[in-house]
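> Got a sequence here, can you build the structure:
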Amino acid sequence: MSFSSHVTDSTTLTETRTAPSMDNEIYITDSLTDEDRIRDRTCSIVRRSTFRHPPSAFDTLSHELQIIRHVRPRAFIYDHDAAEENYYNSIDNIPIIKNNECLWIDITGVHDKAVLASISQRFKIHPLVILDIETNEQRTKLDVFEDALFLVVKLIYPDHITQKIHIEQISFYLKDNILITFQEKSNNIFDRIRNRIRHNKGRVRRSKIDYLFYSLMDTIVDKYMDVLNIANTKVEAIDHQLMQTLSRDTLETIYDLKRDMLDYRRLISPLKEIINRLQKEEETQIIQESTIIYLKDLFDHIVQVTDTIDTYREMLASFIDFYMMLNSNAMNEVVKTLTIISTIFIPLTFIVGIYGMNFENMPELRWKYSYYIVLSVMVLLTLIMLTWFKRKKWF
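Presented below is the predicted three-dimensional model:
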């Protein structure tokens, strides 16, 4: 086994984006103009972002730096005996693989139209597929062609330090022994798979390209599990907090988490049908029969993820009902206290009202101890009513 890793046509990171060649520009522009006129679609469509948090200044600066940076694809060429990892300044520099070799082209950044045009021209990728790759708010979907598969999924993963949830689009283009992945930004999500290729661990190097595709998808589903583990911690904290204190901040937290669960389900649930389609032999011949059993296991994991999301949604809905019940009970306690006070003062107000009338013929007004007798009667009535309320367990 041998493995080599070096940089082909290396350049510095400060290199600005190079202008696309005239041939590539004409190829991609003419095709997209015709197709967009037919389908009335453009890559500048603005959709509601599933990530509600506004980007920070650091994220904005990183995005601006990414725009001016030339995308340099990373390619893995491997078979059972050897593997090679290279960075290339041009798609044309990637060598043609042999019959028993597999090629994985990993592209980080979908802003460089020259690179996308070169990929489209070399691997005969339809221009509308390139548009879907450029559109970051594309829905989760699978397109089946005669000799290729195109899959768009959402990568949902937590930051290991801040535990902040990130949502990113990843596109897969799969054909004979060739897999091309498109990511929005660089991350280490697939480092475990890359190390397997470098060190010939697991089944990746001994299998066709479809097993690599499965391994990447399995990693994405594992990240879904990590996100749900964080959500589980938040759900337990809310459950504990509801029993301790009743605050509006808790209700806002419940609604935010419930909205997150709704977004996760909308992004993840289409994968069940997609994986189910990939298991069918009539869909495509790219997926080998030996990989179908792994896709079934992946399908089970996705079902587990969606079931867990549904469970959390039901728990959060019950938390909202429980919050409303506690709030209503607290209001009922206030009303009950005020009602008891009002009930006590009704007979006292009646007595005071009688002796507050200005009639001349009221014998009690001329008694020596009439004032103290009335006060004693009022206190006795109050004690009797409190004792009766206590026996009724009204307080």
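
> going forward, measure contacts between C-alpha atoms and count neighbours the same way
Fine.

> quick one: contacts of stretch 353-369?
Defining contact as CA atoms under 8 Å, 6 or more residues apart in numbering, one finds that stretch 353-369 is touched by residue 370.

> now it, how far from the centre of its chain.
Counting by CA atoms, centre = their mean, to the nearest Å, stretch 353-369 is centred 78 Å from the centre of its parent chain.

> same deal with stretch 125-132?
Per CA atoms, centre = their mean, the centroid offset for stretch 125-132 relative to its chain is 25 Å.

> Same check on stretch 209-229?
On CA atoms, centre = their mean, the centre of stretch 209-229 falls 15 Å from that of its chain.

> That stretch: which residues count as buried?
Within stretch 209-229, the residues that count as buried by 16 or more other CA atoms under 10 Å are 209-225, 227-228.

> ok, now stretch 233-247?
Neighbour-count burial for stretch 233-247 [16+ other CA under 10 Å]: 235, 238-239, 242.

> buried residues in the helix or strand hosting residue 84?
Assigned by DSSP states H and E, residue 84 belongs to strand 82-87. Of the residues in strand 82-87, 82-87 count as buried by neighbour count, 16+ other CA under 10 Å.

> As JSON lines, those with distance to residue 334 would be great.
Converted to JSON lines, the buried residues of strand 82-87 look like this (distance: CA to CA, whole Å):
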{"residue": "82", "distance to residue 334": "77"}
{"residue": "83", "distance to residue 334": "74"}
{"residue": "84", "distance to residue 334": "74"}
{"residue": "85", "distance to residue 334": "71"}
{"residue": "86", "distance to residue 334": "72"}
{"residue": "87", "distance to residue 334": "71"}
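
> check contacts around the spatially most central residue of the chain.
Geometric centre of the chain, nearest residue: residue 264, 4.4 Å, by CA atoms, centre = their mean. By CA under 8 Å, 6+ apart, the contact list for residue 264 reads residue 309.

> where's it relative to residue 310, distance?
10 Å (CA to CA, to the nearest Å).

> how about the helices in the stretch 151-300 of the chain?
Per DSSP state H, counting those that start in this stretch, the stretch 151-300 of the chain carries helices over the ranges 191-199, 209-244, 248-268, 270-278, 289-355.

> okay, these in a markdown table with distance to residue 6 next?
A markdown table is the format used below for these (distance: least, CA to CA, whole Å):
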| stretch | distance to residue 6 |
| --- | --- |
| helix 191-199 | 13 |
| helix 209-244 | 22 |
| helix 248-268 | 37 |
| helix 270-278 | 35 |
| helix 289-355 | 31 |
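
> Alongside the first, I'd like the structure of this one:
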Amino acid sequence: MLRQLASKPENDFEWIDIYEPQHEEIHATAEKYGLHEELLDDSLQPDHLPKYEQMENYAFIIFRIHTDNRATEADTVQQLTHKVAIFYAKDFIVTIHRKPHKLIEVLGDQVKQGKCSSTFHLLNNIIKACLMTYDEPSNHLARSLEYYEEQIFLRTRKAPLLKGMYFLKRKADLVRRMLMLSYDIIDTIDAEDGDVSTRDTRDMYVRLQNIYDALSENINHLLNLYFNVSAQRTNDTVRVLTVFSVFFMPLTFIVGIYGMNFDFMPELRAHYGYPIVLGVMVIITLLIYFWFRRKGWL
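Okay, the predicted model is just below:
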């Protein structure tokens, strides 16, 4: 669907927004503004990564915005992000995306209210709005990280944590990758005709990049802690089992000796032979117990 959100008589520039693009709309717009066919193909690829390409009369930008998909196991580019293709020139902007987005509607209202004085100003606002879609997901990732940290350290019953942390790591790493690939876009916008607004966009980009870098690093640390805690719990279990086996080793030895079917054995015919052997076994158990306590193993 093609919409004209700004026109030259009212805004001194044109803004054409196309969502759920049709072949006729795309090529009619390309012919009107002289857009390259290969760039049109890039704008229609659903999994294309962020890029900035300067042509002779306009610039072509692909930016990926974060989706509202809160599925735990969403970890691919298409599941976590949507693509917005932007053709930018001094007198026009063309945006192409597959689904309608609220941020486009908000920016369209701002243009109608006269809050965008040029296409450069509008472009900066579009990029800033796209960056803002990564803000709330970072908070969600931070809360999830706190949950898994609590589960690892404070809960004795193991939940299926490893799978959840794997998808958490995938999400953080994927967003980091999208932000890293978007650096050229932010840098070019701020360097071309930079002002307070573009520097604010760069500051937001740097802040989000630092947040996701920290999240990714913390998730990696948490995974290492998870494996260390799991290994520690396994070691504790093995230690307890080893202690019990040490208690029973001498008792099993004594019982094994007296379990042999020989007629001539010490104390075999003694009236108090059985309680004496039991007493010796109790004494041995107590000696092992106190020895372990003295060594600090219990």
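
> For the alignment partner in structure 2 of residue 77 of structure 1, give me its contacts.
Under the alignment (TM-score structural alignment), residue 77 of structure 1 maps onto residue 6 of structure 2. Each residue near residue 6 of structure 2 by CA under 8 Å, 6+ apart is listed here: 13-16, 108, 111-112.

> State the distance from residue 6 of structure 2 to residue 101 of structure 2.
Using CA to CA, residue 6 of structure 2 is found at 17 Å from residue 101 of structure 2.

> what's the answer for residue 22 of structure 2, then?
From residue 22 of structure 2 to residue 101 of structure 2 the distance is 17 Å (CA to CA).

> what do you get for residue 224 of structure 2?
Distance from residue 224 of structure 2 to residue 101 of structure 2, by CA to CA: 39 Å.

> How many neighbouring residues does the aligned partner of residue 302 of structure 1 in structure 2 have?
Mapped onto structure 2 by TM-score structural alignment, residue 302 of structure 1 lines up with residue 205. A total of 23 residues lie near residue 205 of structure 2 under the criterion other CA atoms under 10 Å.

> and if you look at residue 37 of structure 2?
13.

> try residue 189 of structure 1
Residues within reach of residue 189 of structure 1, counting by other CA under 10 Å, total 14.

> That one -> structure 2?
When structure 2 is aligned by TM-score structural alignment, residue 189 of structure 1 is paired with residue 103.

> now its match: how far from residue 51 of structure 2?
From residue 103 of structure 2 to residue 51 of structure 2 the distance is 20 Å (CA to CA).

> wouldn't residue 19 of structure 2 be in contact with residue 105 here?
No: contact criterion CA atoms under 8 Å: residue 19 of structure 2 and residue 105 do not qualify, at 11.8 Å.

> what about the two, which has more around it?
residue 19 (16 against 12).

> The more buried one pairs with which position in structure 1?
Match for residue 19 of structure 2 (TM-score structural alignment): residue 108.

> Ok, which of the helices of the stretch 151-300 of structure 1 comes nearest residue 174 of structure 1?
Checking the helices of the stretch 151-300 of structure 1 against residue 174 of structure 1 by CA to CA gives helix 209-244 as the closest, at 7.9 Å.

> Now for the closest residue to residue 186 of structure 1 other than its chain neighbours: which residues touch it?
Distance criterion CA to CA, 6 or more residues apart in numbering; nearest residue to residue 186 of structure 1, sequence neighbours excluded, is residue 108 at 5.8 Å. The contact partners of residue 108 of structure 1, by CA under 8 Å, 6+ apart, come to 71-73, 182-186.

> how about a cut-off of 7 Å?
71, 182-186 (CA atoms under 7 Å, 6 or more residues apart in numbering).

> By neighbours, which of those wins?
residue 71 (26 neighbours).

> Assign a three-state SS to that residue, would you?
coil (DSSP: H, G, I helix; E, B strand; the rest coil).

> Stretch 67-85 of structure 2: how far from the chain's middle?
The chain centroid and the centroid of stretch 67-85 of structure 2 are separated by 11 Å under CA atoms, centre = their mean.

> And for stretch 287-298 of structure 2?
Taking CA atoms, centre = their mean, the mean C-alpha location of stretch 287-298 of structure 2 is offset from the chain mean by 47 Å.

> excluding its backbone neighbours, what's nearest residue 212 of structure 1?
Going by CA to CA, 6+ apart, residue 212 of structure 1 has residue 204 as its nearest residue, at 5.9 Å.

> wait, what's in contact with the one you found?
197, 211-212.

> From residue 243 of structure 2, how far out is residue 291 of structure 2?
Residue 291 of structure 2 is 11 Å from residue 243 of structure 2, by CA to CA.

> quick one, which of these two is more surrounded?
residue 243 (16 against 13).

> Residue in structure 1 paired with that one?
Residue 243 of structure 2 maps onto residue 340 in structure 1, by TM-score structural alignment.

> can you check residue 271 of structure 2 too?
Match for residue 271 of structure 2 (TM-score structural alignment): residue 368.

> Noted, bye for now.
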